[in-house]
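In: Give me coordinates for this.
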Amino acid sequence: MFTGLSAFPLTPMNESGIDEEAFIRLIQRAADAKVDSISALGSTGSYAYLTREERKRAATFAVQHANGIPVMVGIGSLRTRDVLQFAEDAQEAGVSAVLLAPVSYQPLTEREVYSLYETVTRSLSIPLCVYDNPRVTHFTFRDELLGEIAQLPNIGSIKIPPVSSNHDEAKARVDQLRALIPSHVKIGISGDWSAAAGLNAGCDIWYSVLGGLYPEISLRITRAALTGSAEEALALSEQLEPLWELFRQHGGLRVIASAALRLGIGSNPNLPQPIQGLDEKARQQLDEVIQRLALQS
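Out: Just a heads-up that it's a prediction; the model follows:
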């Protein structure tokens, strides 16, 4: 479940609800490419903007159309009560794992974050991935806290922020965390431009925004890194640098949402307000990058 490539698809939507046809197309696109897992309702899937019923339907659709590929869904919310409800719904939908970030409005303390994971893991019969994403949660995990949480039952993976492009520094970062967690807990890399470096440094899985729309090139990078072809993985990633630069400038969500429209998947708008897609100048830049990298399909 927590090795290889995990594709994080967009959840196309407007203010009327989820574009279910477009969402299913994205799930099928990942499944047809034979990714290792599909992570619906991650940050790219805009889970925080969906009602409980919308999350239930999306989880159900993801499982139904994944063609047997394991599905993980995000269950984060402001209140532990709601997280527990989302976890129950996800398990009823038949997902293989859940993803949990410490979502907050009031800044959370370490004690509160530990309590969240302790409470939720007690209610689960499936694994949980700890989502460390300080850019969106505004909570920064210390490695020691991750080590304590990793001892809880049903913790299967930790999704970490981007690592250094310097191999020795990246490997030291991964090794430092691995020394604090049980051997069965897998380490996943996020920040797509950092994926090749993270996998080469010893991460087990790439939690990929790009893989949710372009699974084939994402699989090539992943397979190269995990089979020891580190230079090939880095070279393939370097070819995508114009796209990574757009990710860093505008956020992967906005770029992928606009790229999905470019491929004819869904209709505009496809993001929850007040979030908007790329402006005209950035869309033109994206069009040029898509053509240059031959990502038209």
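In: rest of the way, CA atoms for contacts and neighbours
Out: Will do.
In: Does anything pack onto the helix or strand harbouring Q285? Which helices or strands?
Out: Per DSSP states H and E, Q285 falls inside helix 280-292. Other elements packing on helix 280-292 under the criterion 3 or more C-alpha pairs under 8 Å, 6 or more residues apart in numbering; DSSP states H and E are helix 241-250, helix 252-262.
In: which SS class is the closest residue to A40 other than its chain neighbours?
Out: Closest residue to A40 apart from its sequence neighbours, by C-alpha to C-alpha, 6 or more residues apart in numbering: V73 at 4.9 Å. Here V73 is strand, with the state taken from DSSP: H, G, I helix; E, B strand; the rest coil.
In: and the helices and strands packed on helix 280-292 as JSON lines, adding distance to H184?
Out: What follows is those, written out as JSON lines (distance: least, C-alpha to C-alpha, whole Å):
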{"stretch": "helix 241-250", "distance to H184": "31"}
{"stretch": "helix 252-262", "distance to H184": "30"}
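In: Can you tell me what sits against stretch 126-145?
Out: Outside stretch 126-145, the residues that touch it by C-alpha atoms under 8 Å, 6 or more residues apart in numbering are 91, 96-104, 107-108, 110, 114, 121, 154-161, 177, 180.
In: and it, how far apart are its ends?
Out: For stretch 126-145, the first-to-last residue distance is 22 Å (C-alpha to C-alpha, to the nearest Å).
In: Relative to the whole chain's centre, how far out is it?
Out: Between the centre of stretch 126-145 and the centre of its host chain there is 13 Å, according to C-alpha atoms, centre = their mean, to the nearest Å.
In: Another sequence for comparison is provided below:
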Amino acid sequence: MFKGLSAFPLTPLVSGEIEEKSFISLIENLASAGVNSIGALGSTGSYAYLTREQRYRATKLAVSAAADIPVMTSIGHVSTEEVLRLAEDAQKAGVSGVLLAPLSYQKLSSDEVFRLFERVTTQLSVPLCIYDNAATTGFEFTDELLVALSYLNNVGSIKLSDFPVDPSAAQKRVSSLKNRVSEGVTIGISGDAQSAAGLIAGCDVWYSVLGGLFPHYSLRLTQAALRGDESQTHQLNMALEPLWVFYRRHGSLRVIAAVAEIMGTVSAPCLPFPLQSLVGKERVSLEEALEKLQFLA
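Out: A predicted model of the protein is given here:
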């Protein structure tokens, strides 16, 4: 399941509760588009803000609405015991994989992170994706640690966020990881604005925020990159530059939430309090940019 386009949808909230109708519609849209997998309750899905009960409910809804598309859900939490309970819930809900970022109030060491993943993977019956997201966790994986973790039982993929800007350095890093990780473990790229470059550099999967709302266009870009068509990949990616500008200023979550609100796909506000999507002049500017991005729909 860890290949191609893995689409990460929003979990729309109203007064802190999941707006189930909109959430199901988002999942059904992804299934209809034929994405390779669905990353329900990733960072875009606001997993860290939801209760255990909400996460279980959302995961069950996603699995049901996804039909035969594999669903992955996050099991991240600051408490390892809660991670294990969330893993049990996810498997009970019928997921095909789980996503784990090393969340902690105290900064973790590499040894502590290894021990966390070692403990969790021994209690899984589905594959795990290692979530490298230093921007939210404060923990920076080394490639040496990623390689070591790849040899644990049930590890299926590595979701990279920190990535070299230089194309030759990017290709070198991906090639090095692929040559060293355990057989069958895929290398994925996140951070939408850099993902085209990541795929061209040899990554196997795009863990995509954009794909959670616009799966058809995201699939075109992914497929072009994976077949080695650098020209078309560059063209498709450059067409998204008006959106990437906002990503760089505000981060992907606030921007994609604002886009979904503007389109009427979800109710506004849709993010967990106190987070908010774009407001004021930036929202107006985003609305104007969307006029140039109607091809996404």
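In: follow-up on the earlier one: give the aligned equivalent of the residue nearest to A40 of the first structure in the second structure.
Out: Matched by TM-score structural alignment, V73 of the first structure corresponds to T73 in the second structure.
In: Quick one: average offset of the longest strand belonging to the second structure versus the first structure, please.
Out: Of all segments of type strand in the second structure, defined using DSSP state E, the longest is strand 155-160. If you overlay the two and look at strand 155-160 of the second structure, the average distance to its match in the first structure is 0.2 Å (mean C-alpha distance after the TM-score superposition for the first structure).
In: Which secondary structure elements does that strand sit against?
Out: When contacts are defined as 3+ C-alpha pairs under 8 Å, 6+ apart, strand 155-160 of the second structure sits against strand 128-131, helix 143-150, strand 186-189.
In: Tell me which of the ones you listed lies nearest to H234 of the second structure.
Out: With C-alpha to C-alpha as the criterion, H234 of the second structure lies closest to strand 186-189 of those, at 16.1 Å.
In: Counting by contacts, list what the following helix or strand past that closest one packs against.
Out: Sequence order places helix 192-200 as the next helix or strand after strand 186-189 of the second structure, per DSSP H and E. The contact analysis (3+ C-alpha pairs under 8 Å, 6+ apart) places helix 192-200 of the second structure against strand 186-189, strand 205-208, helix 215-226, helix 230-238, helix 241-250.
In: Ranking the ones you listed by mean neighbour count, which comes first?
Out: Mean neighbour count, computed with mean count of other C-alpha atoms under 10 Å, is highest for strand 205-208 among those, reaching a mean of 28.
In: And that strand against the first structure, how far off on average?
Out: On superposition with the first structure, the mean distance recorded for strand 205-208 of the second structure (mean C-alpha distance after the TM-score superposition for the first structure) is 0.1 Å.
In: one step back: and A62 of the second structure, which of the helices and strands packed on strand 155-160 of the second structure is closest to it?
Out: Ranking these by proximity to A62 of the second structure (C-alpha to C-alpha) places strand 128-131 first, at 17.7 Å.
In: residues contacting the residue nearest to A40 of the first structure?
Out: V73 of the first structure is in contact with 39-42, 59, 90, 95, 97-99, counting by C-alpha under 8 Å, 6+ apart.
In: Compare these and tell me which is most surrounded.
Out: When neighbours are counted by other C-alpha atoms under 10 Å, A40 leads the contacts of V73 of the first structure with 33 neighbours.
In: That one contacts S6, correct?
Out: No. Using C-alpha atoms under 8 Å, A40 of the first structure is not in contact with S6; the gap is 9.6 Å.
In: Stretch 263-271 of the first structure: end-to-end distance?
Out: 16 Å.
In: in that stretch, what's buried?
Out: Neighbour counts over stretch 263-271 of the first structure (16 or more other C-alpha atoms under 10 Å) mark 265-267, 269-271 as buried.
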